[in-house]
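Trainee: predicted structure and sequence below. I'll ask about it afterward.
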Amino acid sequence: MQPLIEASELQQLAAGTCILIDARGFGNSRERYEQGHLEGALYLDLENLAAHTDNPALGGRHPLPGTKDFAILLGSLGVTPQSHVIVYDDKAAANPAARFWWMLKAVGHEKVQVLNGGLQTAVDAGFAISTVIPDKTQPTEYPVPASFKGTATIDEVAEAAHNPDKIVIDVREAPRYLGQTEPLDLVAGHIPGALNVPYNGNLGEGNRYLTADQLQSNYISILGDIKPEQVIVHCGSGVTACHTLLALEQAGLSGARLYVGSWSEWSRRGLPIATDGK
């Protein structure tokens, strides 16, 4: 199953055959959800996809929750291992939608897709917008492994960034990578040796992902002979990086890992920081 689904494909699915998730969740997202969402969509907040932390130096600003807590969340949404889950947001999947997709994949869930182009694409395709809040689903029990697969530790990132056989990708915008600005974390710059490949390069017209062939061509030109399994992706706090992990999967380049703590962890640990693009 491809990680992206088109609005036209979603229209063809019979009602009740998938669980639709509205993941615009941050800021005043609950209010926006109540003002209008795709009919039948369940609300999901970004804060449900991260553990609470008082110390971002250990895990970053959006550390992963425990898999047992994630299982409770999935159960509250009525998700079972057999469920076909489709998730959308209004940020071209650059925030909670891709993160939720990655987390489901990281606990072994296969049938999960992100709506390409997000909410606006669905509206443009004629989907009904509803203010009706769906009835709460019957809670289920979701079996999960002891941990999320596909993550990289801060030590693995430090080693990979200076290993010619590996690549660390920083998906933040160039001004943040270069240390020219830092709106969210305490220190500006980037991990020395990390390569800047901004996530918005995954997008084409209408905030939709490029085609699988285009994505593959772009990333093969970046990776060269390095296998996806030797790639670690990060951002500011481990959310937007999932956008690029999804793009790699769509391109048929599976196996890259997520550095969850990302810049929000690295920049608080007294580790080397670069600002010169190297």
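Mentor: Great, that's in hand.

Trainee: could you use CA atoms for every contact and neighbour count after this?
Mentor: Noted.

Trainee: give the buried residues for stretch 171-182.
Mentor: 171, 172, 173, 174, 176, 177, 178, 179 (16 or more other CA atoms under 10 Å).

Trainee: need these in TSV (columns: secondary structure).
Mentor: Shown next, in TSV, are those (DSSP: H, G, I helix; E, B strand; the rest coil):
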residue	secondary structure
171	coil
172	coil
173	coil
174	helix
176	helix
177	helix
178	coil
179	coil
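
Trainee: output these in JSON lines, with distance to residue 121 appended to each entry.
Mentor: Output for those, formatted as JSON lines (distance: CA to CA, whole Å):
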{"residue": "171", "distance to residue 121": "24"}
{"residue": "172", "distance to residue 121": "24"}
{"residue": "173", "distance to residue 121": "24"}
{"residue": "174", "distance to residue 121": "27"}
{"residue": "176", "distance to residue 121": "29"}
{"residue": "177", "distance to residue 121": "30"}
{"residue": "178", "distance to residue 121": "33"}
{"residue": "179", "distance to residue 121": "34"}
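
Trainee: now the element after the helix or strand hosting residue 233, going C-ward?
Mentor: Using DSSP states H and E, the element containing residue 233 is strand 231-234. Where DSSP H and E defines the elements, the next helix or strand beyond strand 231-234 is helix 241-250.

Trainee: ok now that next one, how far from the chain's centre?
Mentor: 7 Å (CA atoms, centre = their mean, to the nearest Å).

Trainee: who touches the helix or strand following that helix?
Mentor: Later in the chain than helix 241-250, the nearest helix or strand by DSSP H and E is strand 257-258. With contacts defined as CA atoms under 8 Å, 6 or more residues apart in numbering, strand 257-258 is touched by 150, 151, 152, 229, 231, 232, 233, 234, 238, 241, 242, 245.

Trainee: check it against this one:
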Amino acid sequence: MNAILSAAELAHELAGSRPPVLLDVRWQLGGPDQRPAYDSGHLPGAVFVDLDRELAGPPGAGGRHPLPDPEAFGAVMRRAGVRRGEPVVVYDGGLGWAAARAWWLLRWTGHEEVRVLDGGLAAWRAAGGPVTAEVPAPAEGDFKPSPGAMGLLDADGAAALARSGVLLDARAGERYRGEVEPIDPVGGHVPGAVSAPTTSNVGDDGLFLPAGELASRFSELGAAAGGAAVGVYCGSGVSGAHEVLALAVAGVRAALYAGSWSEWSRDPGRPVATGPLPG
């Protein structure tokens, strides 16, 4: 199953005999709560899920967005009507990072039929898709999480993969190089990691690049299907999930370092590299 689908494909599925459960996970880093935006208009039938409170655990030593407790996550998904073996489509405002986080969590906890709406709500509106302010009341789902279906790295695993495989840093290049660090305690990157900003996975229209173009991009960075093991990190495990999603579209399996730089940089015992990766 392709990890993403277009607005036209989603409209077709919603009109079919097996419509997917829709999750609205609009979110802005450091921005306002997106529940009011959801209340003012969302895809018909979509249930709002809050990233900070429901797709992450409390911030702390494990980073700004550590993984949520699997059982708590499962309860959120059941409240949203998620069922075993039934399709789920996740969307956000258009950036794709929050939707990818929900996609990754569902895949990691064992749900096999989950996809991201390419371009999110912006693409849906551009295609003439309807929105509503009506808040649904879905029947309770039966999804029970079984973690482990997607690769997951801790700090030691990320450090080891940077030496033995390919560890991609999904943040902006200037943060990777340590030129600026607007959020976390220290600027720079995991030694050996390769700069691969997730913003380069999409075009000017906000849609993912074609699978072949993504495959070429990642291959040039050393991450190719059937090649060395691949891992991804970012600031706090959100945009990194988007990179894992892009890799999946390109046919490359990748693990996520969920704690990412917000965990790594809090530990003074962890080494920090700055500047470009030596050629």
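Mentor: Arrived safely, thanks for sending. Since this is a predicted model, take the numbers as computed values, not measurements.

Trainee: what does the strand holding residue 233 of the first structure contact?
Mentor: So strand 231-234 of the first structure is contacted by 152, 157, 160, 166-171, 240-241, 244-245, 255-263 (CA under 8 Å, 6+ apart).

Trainee: cool, stretch 170-179 of the second structure as well?
Mentor: For stretch 170-179 of the second structure, using CA under 8 Å, 6+ apart, the contacting residues are 169, 180-181, 186-189, 195-199, 232-235, 239-240, 243, 273-276.

Trainee: assign a three-state SS to residue 31 of the first structure, would you?
Mentor: helix.

Trainee: what about the strands in the stretch 1-150 of the second structure?
Mentor: Secondary structure of the stretch 1-150 of the second structure (DSSP state E, counting those that start in this stretch): strands located at 4-5, 21-24, 47-48, 88-91, 114-117.

Trainee: the fourth one against the first structure, how far on average?
Mentor: Relative to the first structure, and after both are superposed, strand 88-91 of the second structure has an average distance of 0.8 Å to its aligned residues, where the measure is mean CA distance after the TM-score superposition for the first structure.

Trainee: trace that strand over to the first structure and give me the residue numbers.
Mentor: The alignment of strand 88-91 of the second structure onto the first structure (TM-score structural alignment) spans residues 85-88.

Trainee: just the second one next, same as before
Mentor: Strand 21-24 of the second structure lines up with residues 19-22 of the first structure when matched by TM-score structural alignment.

Trainee: mean deviation of the matching stretch from the second structure?
Mentor: Looks like 1.0 Å for stretch 19-22 of the first structure (mean CA distance after the TM-score superposition for the first structure).

Trainee: which residues does that stretch contact?
Mentor: Contact partners of stretch 19-22 of the first structure, identified using CA under 8 Å, 6+ apart, comprise 33, 37-38, 40-44, 78-79, 83-89.

Trainee: same thing but at 7 Å, please
Mentor: Residues outside stretch 19-22 of the first structure that contact it (CA atoms under 7 Å, 6 or more residues apart in numbering): 40, 41, 42, 43, 44, 83, 84, 85, 86, 87, 88, 89.

Trainee: can you list those residues in CSV and add distance to residue 217 of the first structure and neighbour count?
Mentor: Shown next, in CSV, are the contacts of stretch 19-22 of the first structure (distance: CA to CA, whole Å; neighbours: other CA atoms under 10 Å):
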residue, distance to residue 217 of the first structure, neighbour count
40, 37, 20
41, 34, 21
42, 36, 21
43, 35, 20
44, 33, 24
83, 32, 15
84, 29, 17
85, 28, 21
86, 26, 23
87, 26, 29
88, 26, 29
89, 26, 24
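
Trainee: looking at those residues, point me to the pair that's furthest apart.
Mentor: The largest separation in these, counting by CA to CA, is between 83 and 89 at 19.4 Å.

Trainee: so how far is residue 265 of the second structure from the closest residue to residue 69 of the second structure other than its chain neighbours?
Mentor: Distances taken as CA to CA, 6 or more residues apart in numbering put residue 57 closest to residue 69 of the second structure, at 6.7 Å, once the chain neighbours are dropped. According to CA to CA, to the nearest Å, residue 57 of the second structure and residue 265 of the second structure sit 18 Å apart.

Trainee: neighbour count for those two, which is higher?
Mentor: residue 265 (23 against 20; other CA atoms under 10 Å).

Trainee: and the more buried one, what's its match in the first structure?
Mentor: Checking TM-score structural alignment: residue 265 of the second structure goes with residue 267.

Trainee: test my guess that its match contacts residue 190.
Mentor: No. Using CA atoms under 7 Å, residue 267 of the first structure is not in contact with residue 190, being 8.1 Å away.

Trainee: break down the stretch 101-250 of the second structure into its helices, ranges please.
Mentor: 120-126, 155-164, 173-177, 211-220, 239-249 (DSSP state H, counting those that start in this stretch).

Trainee: nearest to residue 71 of the second structure, of these?
Mentor: helix 239-249 (20.3 Å).

Trainee: the closest one vs the first structure, mean deviation?
Mentor: Using mean CA distance after the TM-score superposition for the first structure, the mean distance for helix 239-249 of the second structure is 0.6 Å.

Trainee: mind giving me the packing neighbours of that helix?
Mentor: Judged by 3 or more CA pairs under 7 Å, 6 or more residues apart in numbering; DSSP states H and E, the packing partners of helix 239-249 of the second structure are helix 97-108, strand 230-233.

Trainee: buried stuff in that helix?
Mentor: So for helix 239-249 of the second structure, counting by 16+ other CA under 10 Å, buried means 239, 240, 241, 242, 243, 244, 245, 246, 247, 248, 249.
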